[in-house]
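*Asks:* sequence and predicted structure are below.
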Amino acid sequence: GISCEMMLSCNRLFNGAHLRKSMPLLPTGYFAARFCESRPPNDSNDIHERPHPVRILVSQTHDPFFNLATEEWLFRSGDITRPTLFLWRNEPTVVIGRCQNPWKECNIAKLRENGVHLARRFSGGGTVYQDLGNTNFTFLTSLANHDKERNSQIIINALASLGLNAETSGRNDLMVGSYKVSGAAYKLSPPRALHHGTLLINVDMTALAGLLHPNKLKLQSKGIASVASRVKNLRELSPLATHDSVCAAIIDAFCSHYGAARIEPEVLEPSQLSSIELLEKVYREMRDDAWRFGMSPDFSHHLEGRFEAPSPWGSIDVHVQSTKGRVESVQIFSDSLHPDLIDLLSEGLRGVPYDPAGVDLALQRTAAAAAAGPA
């Protein structure tokens, strides 16, 4: 049998598509771009004689698809002769790695119910929950100049200025004491390199635990499972830790490392950004279900339960094989008194997108076919 909670979760899974919210093509908001230029040689005003400047951008919009698209746009077309820092944060979002399976990493139904976005980034690594209590940092350089230890040290130095003693742990984490406060991922594509990570400042830990805990179903996958870690908000470790103070500390540490002095921020208007063809193209791709779900690895999903009288279904045991985000095959075993309906449902699910909207549409079509009766 299956618990009432699991039955409700399965029901929400199939019907959550109705809760999808429409999103504008391009968000409102703007970027504040801060530029730090290296100190010029003595008695020289010729900018061409200065060492390479560094660039810092701070996003003021919280649309996760736009921020991730901007990061990718910077990676593909930014000036890699200048070390670049991009600081940003997202409204509630679960972000999965390029090769991960969303059905394994998070509870899709709960995301829909709570209005939480699902986004897939272009880099690898594990799944993270983000909200406005989470600050994201991105370092962009040439591949020849890429050094993840140096970048991690910049973040460590920034946290030290706030009274936090952080150190590296494992392949990509930062720890304060026994608690993980930051994770990172990397993308290397000659001649470019990207290193980005998260900092937990005041994240909703209840949401983090609930949304990243998948339904207790038998799920086997060829994807990469995220490793659960003990995490803690920086705000609990230092009252000085806020989004603004952490960003300021990172900017100071970044400029200090490269011997650069600050100048006034340059503000970019939304009208300028919307005219950037590559940015808009990547933004569309980030929002597309074909990217978010279709990039999922092949996997099998096993759901089982029992419907009590007066439901005619009885026990039901469903085995779904998904390939590239679509139902390749489905087997349904049941002691239902309506075997013809089981056959209709099996046939109706084949080939549909394996997401709440696709499954919901298949169920509606099956119900309509059953109501119409034999042809």
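*Replies:* Alright, I've got the coordinates.
*Asks:* every contact and neighbour count from this point should use C-alpha atoms.
*Replies:* Noted.
*Asks:* give me the number of residues near residue 366?
*Replies:* Other residues near residue 366 come to 21 when the count uses other CA atoms under 10 Å.
*Asks:* secondary structure class for it?
*Replies:* Going by DSSP: H, G, I helix; E, B strand; the rest coil, the secondary structure assigned to residue 366 is helix.
*Asks:* so who does it touch?
*Replies:* Residue 366 sits next to 344-345, 348 when contact means CA atoms under 8 Å, 6 or more residues apart in numbering.
*Asks:* from residue 145, how far out is it?
*Replies:* Computed with CA to CA, to the nearest Å, the distance linking residue 366 and residue 145 is 57 Å.
*Asks:* next structured bit after the helix or strand residue 272 falls within?
*Replies:* Under the criterion of DSSP states H and E, residue 272 resides in helix 270-274. Reading on from helix 270-274 to the C-terminus, the next helix or strand found by DSSP H and E is helix 277-287.
*Asks:* what is the subsequent helix or strand relative to that next one?
*Replies:* Next element after helix 277-287 (DSSP H and E): helix 289-292.
*Asks:* one step back: so which of the contacts of residue 366 comes closest to residue 184?
*Replies:* Proximity to residue 184 was ranked across the contacts of residue 366 by CA to CA; first place goes to residue 348, at 41.3 Å.
*Asks:* does the closest one touch residue 367 like I think?
*Replies:* No: Residue 348 is beyond contact range of residue 367, at 9.8 Å (criterion: CA atoms under 8 Å).
*Asks:* which one's more surrounded, these two?
*Replies:* In this view residue 348 and residue 367 are compared by other CA under 10 Å, and residue 348 has more residues nearby, 20 against 15.
*Asks:* host element of the more buried one?
*Replies:* When elements are defined using DSSP H and E, residue 348 is found to belong to helix 339-349.
*Asks:* below is an additional structure, to be compared with the one above:
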Amino acid sequence: MRRLSSAAVCGARCGNLPAGARPNSGPGFCRRLSTEAASNPANTAQVYLSRSHDPLVNLAVEHHLLRTMAPTSTVLLLYVNKPCVVIGRNQNPWLETNLAQLASKGIDLVRRRSGGGTVFHDLGNVNYSVICPTTAFDRDRHAQMVVRALADLNRRARVNERHDIVLDDGGPPLKVSGSAYKVTRLRALHHGTCLLRSPNLELISGLLRSPAGPFIKARGVESVRSKVANLDLDNADFENAVVDQFRAMYGGRCHVHETFGTKDALGIDGVVNAYRETSVEGWLYGQTPQFTLSSHPTKDDARPRPLLPFDKASFSFSFPLPFLSLFQQDLRLRFVARHGKLEQFEIEAKGQHLDGSAILGLALHEVSNWFEPLVQARLDSQLAIDLGAWLDGVLGKRLHQTS
């Protein structure tokens, strides 16, 4: 794998650009992401504009910059992803998302390295990332930078007590930007979203509402859901305003480089390694903290549960009459999963406890049809059909067809 040499780096100083000018408009603008430039302590403030829409590539670039930039430097990275859902480092995909809906719409699911909640990205959503010395880190500092950029574009916004950016337009505050963080010994990362002209606002709620939610008790971080809105701004206008504010914060000495797409980013070893680490299902599902799914109230989770089977008024799919056997037989299911694999599996049917040891260690994300594992657990075949179809709906990656 080649490395880009420092000789290939052709930086333009932000301070020499006219206000509002696109950073890639001037002669000699660099179209490469350089490890040497990022790690050079002389480059105290840098801006990178990614033109890749691959969320895994952009997160890999972000991670590479966090690892390699000079500890005394500050970096701004701006990027736009294709439609995807991004969960936090310690979140549960079965609890945070509707996996079947994501699969049916061809929307990628990605786990990032930072904490925080689940967010939806698309081409109408610009993401900003600031990496700075840990000693200078403050959760609101660069969110306020974005607020000032929005003010330059005649949008009245503020940072709230949760460090989100909300729009004040006379009604209840509407969230337009959320943030997440990763702090290391020498460097700190703050990245956030900004909804500009997303065409998918009506989809977000359904994509981020898990049908398994009423049945899962989880460790880890759960998202806080908020009403969201678009700012009705062009991506380029937002990028320019943020770059201008970043430049103003750091005295105009800002070397600008551009990641000119996926090919350039994947020309750097560190980016490739970070990409490979997060592109496998073992990272996406295998990093899930321990959780318990139970069909009925338990000592540890006394919440009332919806009756089995689910009714059509509550979910986007319905079940034929044979599913009534679930309720009539008083079937009870409880399992514990850790790192996405079954550690305990208990079924009680017709007053008998069945042995689920045969399927312990099963990776949940690898199950395309729950009928077979349930038969291995010695469940009656008709009940295995009924319960398996329900588990396929709440945990699986496919939708049931409505009748």
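*Replies:* Yep, it's here. Since the model is a prediction, treat every value here as computed from it, not as a measurement.
*Asks:* what TM-score do we get after superposing?
*Replies:* The TM-score (TM-score structural alignment, normalised by the length of the first structure) is 0.75; 318 aligned residues with a CA RMSD of 3.1 Å.
*Asks:* hmm, back to that, want to throw the contacts of residue 366 of the first structure into TSV with distance to residue 290 of the first structure?
*Replies:* Rendered in TSV, the data for those read as follows (distance: CA to CA, whole Å):
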residue	distance to residue 290 of the first structure
344	26
345	24
348	20
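*Asks:* flag every buried residue along the helix holding residue 272 of the first structure.
*Replies:* Across helix 270-274 of the first structure, burial judged by 16 or more other CA atoms under 10 Å covers no residue at all.
*Asks:* alignment lookup: residue 152 of the second structure to the first structure.
*Replies:* Applying TM-score structural alignment, one finds that residue 152 of the second structure aligns to residue 161 in the first structure.
*Asks:* in the stretch 201-350 of the second structure, mark out all the helices, start to finish.
*Replies:* With DSSP state H, counting those that start in this stretch, the ranges of helices along the stretch 201-350 of the second structure come out as 201-207, 235-249, 262-265, 269-278, 281-284, 324-328.
*Asks:* just name the most buried of the ones you listed.
*Replies:* Among the helices of the stretch 201-350 of the second structure, the stretch with the highest mean neighbour count (mean count of other CA atoms under 10 Å) is helix 235-249, at a mean of 20.
*Asks:* where in the first structure does that helix fall?
*Replies:* The alignment places helix 235-249 of the second structure over residues 243-257 of the first structure (TM-score structural alignment).
*Asks:* by how much does that stretch deviate from the second structure on average?
*Replies:* Taking mean CA distance after the TM-score superposition for the first structure, the mean distance separating stretch 243-257 of the first structure from the aligned residues in the second structure is 1.1 Å.
*Asks:* which part of the second structure lines up with the longest strand seen in the first structure?
*Replies:* Scanning the first structure for the strand with the most residues, using DSSP state E, yields strand 179-189. Per the alignment by TM-score structural alignment, strand 179-189 of the first structure matches residues 174-184 in the second structure.
*Asks:* and the contacts of that stretch?
*Replies:* Counting contacts by CA under 8 Å, 6+ apart, the residues outside stretch 174-184 of the second structure that touch it are 113-117, 119, 134, 163-168, 188-196, 226-231.
*Asks:* which parts of it are buried?
*Replies:* Going by 16+ other CA under 10 Å, stretch 174-184 of the second structure has these buried residues: 174-183.
*Asks:* equivalent analysis for stretch 162-182 of the first structure, please.
*Replies:* Taking 16+ other CA under 10 Å as the neighbour-count basis, stretch 162-182 of the first structure is seen to contain the buried residues 162, 164, 166-168, 172-176, 179-182.
*Asks:* mind putting these in a markdown table, secondary structure and distance to residue 360 of the first structure included?
*Replies:* Supplementary listing: these in a markdown table, determined by DSSP: H, G, I helix; E, B strand; the rest coil; distance: CA to CA, whole Å:
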| residue | secondary structure | distance to residue 360 of the first structure |
| --- | --- | --- |
| 162 | coil | 49 |
| 164 | coil | 48 |
| 166 | strand | 47 |
| 167 | strand | 47 |
| 168 | strand | 45 |
| 172 | coil | 39 |
| 173 | strand | 39 |
| 174 | strand | 41 |
| 175 | strand | 43 |
| 176 | strand | 45 |
| 179 | strand | 41 |
| 180 | strand | 39 |
| 181 | strand | 38 |
| 182 | strand | 37 |
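*Asks:* quick one: which of these is nearest to residue 330 of the first structure?
*Replies:* Using CA to CA, residue 172 is the member of those that sits closest to residue 330 of the first structure, with 38.6 Å.
*Asks:* could you find the closest non-adjacent residue to the closest one?
*Replies:* Once its chain neighbours are removed from consideration, residue 172 of the first structure has its nearest residue in residue 184; the separation is 5.1 Å (CA to CA, 6 or more residues apart in numbering).
*Asks:* ok, now residue 377 of the second structure?
*Replies:* Counting by CA to CA, 6+ apart, residue 356 is the residue found nearest to residue 377 of the second structure once chain neighbours are left out, at 4.6 Å.
*Asks:* map residue 293 of the first structure across to the second structure for me.
*Replies:* Under the alignment defined by TM-score structural alignment, residue 293 of the first structure corresponds to residue 285 in the second structure.
*Asks:* next up, the contacts around the closest residue to its match other than its chain neighbours.
*Replies:* Distance criterion CA to CA, 6+ apart; nearest residue to residue 285 of the second structure, sequence neighbours excluded, is residue 340 at 5.6 Å. With contacts taken as CA under 8 Å, 6+ apart, residue 340 of the second structure has the following neighbours: 285-290, 363-365.
*Asks:* tabulate those residues (a markdown table), appending neighbour count and distance to residue 350 of the second structure.
*Replies:* Shown next, in a markdown table, are those (neighbours: other CA atoms under 10 Å; distance: CA to CA, whole Å):
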| residue | neighbour count | distance to residue 350 of the second structure |
| --- | --- | --- |
| 285 | 23 | 33 |
| 286 | 17 | 34 |
| 287 | 18 | 36 |
| 288 | 24 | 33 |
| 289 | 18 | 32 |
| 290 | 18 | 29 |
| 363 | 18 | 27 |
| 364 | 18 | 26 |
| 365 | 19 | 29 |
